[in-house]
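J.: build me a model from this:
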Amino acid sequence: MKHPDWEKRLVAVTERHLRTPCVWGEDDCLLTVADAIEAMTGTDHAADIRGKYKSKTGAYRLIKKRGYPDLASVLGSLFEGIPPAIAMRGDVGIYDSTAGYFTEYGFALKADDGLRFIPRTMVDKAFKVT
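T.: Modelled structure (predicted):
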């Protein structure tokens, strides 16, 4: 269940990640999404994987070791899939094998030098965060 002030918390996460570079295992796309989810719900779904890998290859190895073929499967195990066209601010999704979340600025994705925002219409899969 979302905190009553989840929107303010989500803005704080977005501001914190705007210029924070991608560091695998510490601040990558999945962990940025986990930070957003934790800010909204209070649950850190990535607590047990933070710091357990140091590269993109290591991240995917860990995901596969846990029984998931890809990031969409990880998010799908936690949240209900929805059409991207009806996703709202705070929902999460996948664009080109990269996890992100919906904001008032578009779909936020972790890039090498911070967050990038793409049009929500480009998102491949979406999941409802409740």
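J.: could you use CA atoms for every contact and neighbour count after this?
T.: Will do.
J.: for the most centrally placed residue in the chain, which non-adjacent residue is closest in space?
T.: The chain has V33 as the residue nearest its centroid, 2.2 Å off, counting by CA atoms, centre = their mean. Closest residue to V33 apart from its sequence neighbours, by CA to CA, 6 or more residues apart in numbering: G100 at 5.8 Å.
J.: how about the strand or helix carrying R16: buried residues?
T.: Under the criterion of DSSP states H and E, R16 resides in helix 6-17. Under the neighbour-count criterion of 16 or more other CA atoms under 10 Å, helix 6-17 has 6-7, 9-11, 13-14, 17 buried.
J.: residues in contact with whichever helix or strand comes after that helix: which ones?
T.: Following helix 6-17 in sequence order, the next helix or strand is helix 29-41 (DSSP H and E). The contact list for helix 29-41 (CA atoms under 8 Å, 6 or more residues apart in numbering) reads 1-3, 5-7, 9-10, 13-14, 17, 22, 25, 43-46, 50, 71, 90, 92, 98-101, 109-111, 129-130.
J.: and this one, so I can compare the two:
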Amino acid sequence: MNRFRIVEAALARELAKPYAYGSADCFMLGCAFVDALSGSSIVEKYCGAYRTLAGAQRALRRRGHMSLVSFFAAELEQEPKGGAEARLGDLVILRLSDGAEHVGICLGGRFVTKTERGRSDHGLADVIAAFHLG
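T.: Next up is the predicted model:
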């Protein structure tokens, strides 16, 4: 299967799941893409590690990270890149208007994340870091 089909299938699968912290949120969306494009199994590693937003923040700090950028830099063993370097299917960290960081996926000219209200599309200006997958 080519990269486009992998990205298309993974996005459809993850967005179809009802939003739930720790199993079907923006962080787990990113983890699912890491697994789909890299052949790893980080979904299993982190699924269920938290059940609330506050729990997610505590889980991040327990692992020694103050941001999603530093977490994924360590987990993926790579330095973050600028948003303009993101390719189709790459993982990005978005900073939204509420000031919160969200994990998203590059779809070429736009970036998508999963929120409690469903799919949320964003532009390059919202990307604070990108990580190549696959």
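J.: still on that earlier bit, give me the element the residue nearest to V33 of the first structure is part of.
T.: Assigned by DSSP H and E, G100 of the first structure falls in strand 98-103.
J.: show me what that strand is packed up against.
T.: Judged by 3 or more CA pairs under 8 Å, 6 or more residues apart in numbering; DSSP states H and E, the packing partners of strand 98-103 of the first structure are helix 29-41, helix 71-78, strand 92-95, strand 106-111.
J.: pull up the aligned stretch in the second structure for the last one.
T.: Pointing back at strand 106-111 of the first structure there. Using TM-score structural alignment, strand 106-111 of the first structure lines up with residues 110-115 of the second structure.
J.: what's next to the matching stretch, contact-wise?
T.: Against stretch 110-115 of the second structure from outside (CA under 8 Å, 6+ apart): 15, 19, 25-26, 29, 92, 102-106, 119-124.
J.: give me the buried entries from those.
T.: Here the buried ones among the contacts of stretch 110-115 of the second structure, as counted with 16+ other CA under 10 Å, turn out to be 15, 19, 25-26, 29, 92, 102-106, 122.
J.: including distance to R62 of the second structure, could those residues go into CSV?
T.: Listed next are these as CSV, based on distance: CA to CA, whole Å:
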residue, distance to R62 of the second structure
L15, 28
Y19, 23
D25, 19
C26, 19
L29, 21
V92, 22
H102, 19
V103, 19
G104, 22
I105, 25
C106, 28
H122, 29
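J.: quick one: the aligned residue in the second structure for V11 of the first structure and C47 of the second structure, what's the gap?
T.: Aligned by TM-score structural alignment, V11 of the first structure pairs with E8 of the second structure. According to CA to CA, to the nearest Å, E8 of the second structure and C47 of the second structure sit 22 Å apart.
J.: done for today, thanks.
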